[in-house]
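J.: Based on what follows, work out the 3D shape:
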Amino acid sequence: MTADVWLPVPADEIEGLPEGFTYLFWDGAPDFPGDPARCVFYGVPYMKGQEIAVRPLPRMTAVRVVQTLTAGIDHVLPALGALPPGVRLCNARGVHEASTAELALTLTLASLRGIPGFVRRQDAGEWRPEFRPALADKSVLIVGYGAIGSAIEDRLAPFECARVARVARSGRATERGPVHPVADLPALLPDADVVILSTPLTDATRGLVGADFLSHMKDGALLVNVARGAVVDTKALLAEVESGRLHAALDVTDPEPLPAGHPLWRAPGTLITPHVGGPTSAFLPRAKRLLSAQLNRFAAQESLENVVATTG
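T.: Here you go, the predicted structure:
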């Protein structure tokens, strides 16, 4: 018998899948598509939440690869202890850069140019021009300079920013300039007009943007979060935006989904979108190409791309 591969996209919609596997479609439905113990390659359902993502894992005794369709793997990582040794966890690097970077720029421009207020006035039929800040001549700090952070800088290039600074877990040199370590944040934050968060959620980044981080941001600065909600201390951020000292544009929140009546919804100078950085028309073609490429590597016993953890 052939081994099973569980895919979050129907196999007949993916070109170039290798032969030799039984492909089963599972997008998080209550019933499993087959016996989890026969699955060797698990494509995690997309945007279905942690509970669904990890539900079959304890029964996947033969699995060798867990492939997410998200850049972050925090929703799967805690369940790896239930898997046998040698299972590779792969993320979706290369799938979300275009969409997420596009949204980061959208949130930045919409917030700076006051688009939410103009939309509300359009609903009320009010014509009220006002002077707004531009992105041109602003200093931007990208916190989390991986594939998404780099893609954000690509899209900032035409906007005549005065400066783009980069921060990652560790410092390094790039063709665009230095990437600073996290330890340099206190020195970099006071010069940034816009701070864009694109870092993964890890033990080191959880709560990174707390009261101390925010206190180093200049008056009137904009915080843009397209990373994970828990990177930001919500209580500390609320104190800053409610005072009017800082502004925020958030695609992710903590808690998430943001409950009705939560004070973030009505916080002044705050723009919120419901975690839509990834799910666009750009997602599915890239996701299908990734699944096909990874399965062909797996079938040929070649090294996989985007391996972020291996069970021991």
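J.: Going by C-alpha atoms from here, please, whenever you check contacts or count neighbours.
T.: OK.
J.: can you map out the strands along the protein?
T.: Per DSSP state E, the chain carries strands over the ranges 3-7, 21-25, 39-43, 65-67, 88-90, 139-143, 163-168, 172-174, 177-181, 194-197, 222-225, 247-250, 270-272, 307-310.
J.: As TSV, the ones you listed with mean neighbour count and distance to Ala124 would be great.
T.: Compiled in TSV, the strands of the chain are given as follows (neighbours: other C-alpha atoms under 10 Å; distance: least, C-alpha to C-alpha, whole Å):
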stretch	mean neighbour count	distance to Ala124
strand 3-7	22	47
strand 21-25	18	47
strand 39-43	23	46
strand 65-67	24	47
strand 88-90	22	48
strand 139-143	23	34
strand 163-168	21	38
strand 172-174	10	48
strand 177-181	16	46
strand 194-197	25	30
strand 222-225	26	27
strand 247-250	25	23
strand 270-272	22	19
strand 307-310	15	49
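J.: before we go on, could you also do this sequence so I can check it against the first one:
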Amino acid sequence: MSSLDRSDDQRAARFLLPYPASDVRGLPHGLPVTVWDGESSPPDAESLAAVEFFVVPYGHTDAAVPVLASTPRLRVVQSLSAGVEDLAHHVPVGVTLCNARGVHDSSTAELAVSLALASLRGIPDFVRGQDLQEWRTGFRPALADRTVLLIGYGSIAAAIEARLIPFECEFLRVARTARSSPRGPVHALDELPELLPQADVVILTLPLTAETRGLVDARLLALMPDRSLLVNVSRGAVVVTDALLAELTAGRLHAALDVTDPEPLPSGHPLWGAPHTLISPHVGGNSSAFLPRALRLIRSQILHHLAGEPLENVVLPRKT
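T.: Presented below is the predicted three-dimensional model:
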């Protein structure tokens, strides 16, 4: 029996969304929705008591955590982030947590390619030169003919690879376990010591888990070739910051980082001034590509939920 077929007292179950139902095209007419953007005060206790499906406003996990504890009928939490490590341990037992796999692929892939190109071709130096009205020339490495190692080969890494193919790169792919993919073999994480010395550009798209926290440490960084580039668009804590700083300060490696540890990066932190380092403020998913993909996911998940069908992108299944 679908949610729309329930009796009147059950039909009071509500959907707490960051957008009006009218923005999410294709939802059933009259769907009981409460809108909360994560910036204003949360709905009152009476409204929260009826919520069964909660879409966490993007970028407002901290504000959403207290709401989780005030929704006794909650059944589904839909995150709009690809990574849910800051949310997962707050989700009540018995509630299904879903991530936003696929929503950020295009936007994050664009940024990863932009960071790699900008770093290799010296764009930050050109910008500084323009500010000083200096004509700065010099030899720069191209992305063409580079070997790119994608660590964390999921949907975002596949999107990065698709955008890099026209740049005439060679690719190595790594995931937690080895498998095949339409574009070629995917190696296991334990093969990194053999693969890193072959890579000119290493792009990180790993989720942050107990297994990946601190994965890119001094030992693995030492295996990267001189003047190779590390691009991190995953989570800052995947990389051991002090170990990366040592390599950057020595001038041996280059880095382009959309994420850092700590984050936000505080004023005065040595990463700001590290040589051959380009930093963006965790904006991989924050572009015009986000909203239409987020709305499509919300629509699909709500329709699955109403029909009693399995949800997509389940991270934590219901325990009861």
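J.: I'd like the strands of structure 1 laid out as CSV, including distance to Glu15 of structure 1.
T.: Output for those, formatted as CSV (distance: least, C-alpha to C-alpha, whole Å):
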stretch, distance to Glu15 of structure 1
strand 3-7, 13
strand 21-25, 13
strand 39-43, 16
strand 65-67, 18
strand 88-90, 20
strand 139-143, 36
strand 163-168, 36
strand 172-174, 35
strand 177-181, 38
strand 194-197, 35
strand 222-225, 34
strand 247-250, 36
strand 270-272, 36
strand 307-310, 23
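J.: Which one of these lies nearest to Leu290 of structure 1?
T.: Leu290 of structure 1 lies closest, by C-alpha to C-alpha, to one member of the strands of structure 1: strand 65-67, at 9.5 Å.
J.: so that closest one aligns onto which residues of structure 2?
T.: Using TM-score structural alignment, the residues of structure 2 aligned to strand 65-67 of structure 1 are 76-78.
J.: Over to stretch 174-185 of structure 1?
T.: Using TM-score structural alignment, stretch 174-185 of structure 1 pairs with 181-192 in structure 2.
J.: For the matching stretch, measure first residue to last.
T.: 18 Å (C-alpha to C-alpha, to the nearest Å).
J.: residues making contact with it?
T.: Stretch 181-192 of structure 2 has contacts (C-alpha atoms under 8 Å, 6 or more residues apart in numbering) with Tyr153, Leu172, Arg173, Val174, Ala175, Arg176, Thr177, Ala178, Arg179, Ser180, Leu220.
J.: The same query, at a cut-off of 7 Å, please.
T.: Outside stretch 181-192 of structure 2, the residues that touch it by C-alpha atoms under 7 Å, 6 or more residues apart in numbering are Arg173, Val174, Ala175, Arg176, Thr177, Ala178, Arg179, Ser180.
J.: Serialize those residues to a markdown table and add fields for distance to Leu297 of structure 2.
T.: As requested, the contacts of stretch 181-192 of structure 2 are exported to a markdown table (distance: C-alpha to C-alpha, whole Å):
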| residue | distance to Leu297 of structure 2 |
| --- | --- |
| Arg173 | 27 |
| Val174 | 27 |
| Ala175 | 25 |
| Arg176 | 26 |
| Thr177 | 27 |
| Ala178 | 29 |
| Arg179 | 27 |
| Ser180 | 27 |
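J.: Tell me if I'm right that Val63 of structure 1 and Phe41 touch.
T.: Yes - using C-alpha atoms under 7 Å, Val63 of structure 1 is in contact with Phe41, at 5.8 Å.
J.: what does the match of strand 65-67 of structure 1 rub up against?
T.: Here stretch 76-78 of structure 2 makes contact (C-alpha under 7 Å, 6+ apart) with Glu52, Phe53, Phe54, Val55, Val56, Val95, Thr96, Leu97, Cys98, Asn99.
J.: Tell me the counterpart of the first one in structure 1.
T.: Per TM-score structural alignment, the equivalent position to Glu52 of structure 2 in structure 1 is Val40.
J.: Test my guess that that match contacts Val63.
T.: Yes - counting by C-alpha under 7 Å, Val40 of structure 1 touches Val63, with 3.8 Å between them.
J.: which residues in structure 1 does stretch 245-259 of structure 2 align to?
T.: Alignment of stretch 245-259 of structure 2 against structure 1: residues 238-252, by TM-score structural alignment.
J.: now do stretch 214-224 of structure 2
T.: Under TM-score structural alignment, the match for stretch 214-224 of structure 2 is residues 207-217.
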